Structures are given as C-alpha cells and as structure tokens.
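> Pasting a predicted model and its sequence here:
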Amino acid sequence: MMQFMGYFAEASENGAELDYNTQIEMVFKTLSKDFVGFRAAYNFRGRE
C-alpha cells in the first residue's frame, strides 16, 4: 500500500488527477482472487 501511495503522489506531482475511486479501483485490480470477499464487503459498505 505504501508503494501505491508513492505512485499516486508521483502521478499527482506530474499533473495527473486521480480521484479517490480511481485509486481504489487500481488497488483492487492488483489484489489476488483471495481478496474477493474483502472487495465485496467494501462495495457492500458503500451501498448502505
């Protein structure tokens, strides 16, 4: 996660505008299938 934060900061310094949801999606896409439950719980939490 720290590495992602560094990438997002570097992208921002170079003029890229990544909103919060885009950053979350980028992180989720790198997770293995072992984290399907975590992603589902996160998405469900957002609907409440």
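Received the coordinates, thanks.

> From now on I want contacts and neighbour counts done on CA atoms only, so please keep to that.
Noted.

> Can you tell me how far Tyr42 is from Glu13?
Using CA to CA, to the nearest Å, Tyr42 is found at 28 Å from Glu13.

> cool, and Ala40?
For Ala40 relative to Glu13 (CA to CA), the value is 32 Å.

> swap in Met2?
Where Glu13 is concerned, Met2 sits at a distance of 17 Å (CA to CA).

> Take this one as well and set it beside the first:
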Amino acid sequence: MNVNQIINMVIRRVMSIAINKGINAGADQLSKRKTRKTAQTQQQDTNRLS
C-alpha cells in the first residue's frame, strides 16, 4: 500500500465522520423546530378553548 492510498483512506474516514456529524446536527435542529411548532400549536389550541 503506498502513501497516496493511505492518505485517501484517512481523508475518506475523516470526511465520513464529519458528514455524519453534520447530518446528525441537522436532524437535531429539525426535531427541535418540529417540537417547538407542536408546542406552539397546542398552546394556541388551549388559548382558543379558554
């Protein structure tokens, strides 16, 4: 195995980890936003009933 192949393996591994962390962070943000919207909708529904 030559140096170029080793460098490519390392770069692919690092990029894979970085991309997965980015995807997980985006999914977390989306779920927070969705939860907040649901809470606001429920609050508006209780306000209408009052």
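Okay, I see it. Quick caveat: nothing in here was measured; it's all calculated off a predicted structure.

> TM-score them against each other, please.
The TM-score (TM-score structural alignment, normalised by the length of the first structure) is 0.31; 16 aligned residues with a CA RMSD of 1.6 Å.

> Met2 and Glu13 of the first structure - which one has more neighbours?
Glu13 (10 against 7; other CA atoms under 10 Å).

> The residue most central in space within the first structure and Ser12 of the first structure: what is the separation?
Centroid check for the first structure by CA atoms, centre = their mean gives Ile24 as the closest residue, at 2.0 Å. According to CA to CA, Ile24 of the first structure stands 15 Å off from Ser12 of the first structure.

> same question, Gly37 of the first structure
Taking CA to CA, one finds Gly37 of the first structure at 30 Å from Ser12 of the first structure.

> again with Glu25 of the first structure
Distance from Glu25 of the first structure to Ser12 of the first structure, by CA to CA: 17 Å.

> The residue nearest to Phe4 of the first structure when sequence neighbours are not counted sits in which helix or strand?
In space, and not counting its chain neighbours, Phe4 of the first structure is closest to Val27: 7.6 Å by CA to CA, 6 or more residues apart in numbering. Assigned by DSSP states H and E, Val27 of the first structure belongs to helix 20-30.

> Which helix or strand lies directly C-terminal to that helix?
That would be, after helix 20-30 of the first structure and using DSSP H and E, helix 36-47.

> quick one: that next one to chain centroid distance?
13 Å (CA atoms, centre = their mean, to the nearest Å).

> what sits up against that helix?
Phe28 (CA atoms under 8 Å, 6 or more residues apart in numbering).
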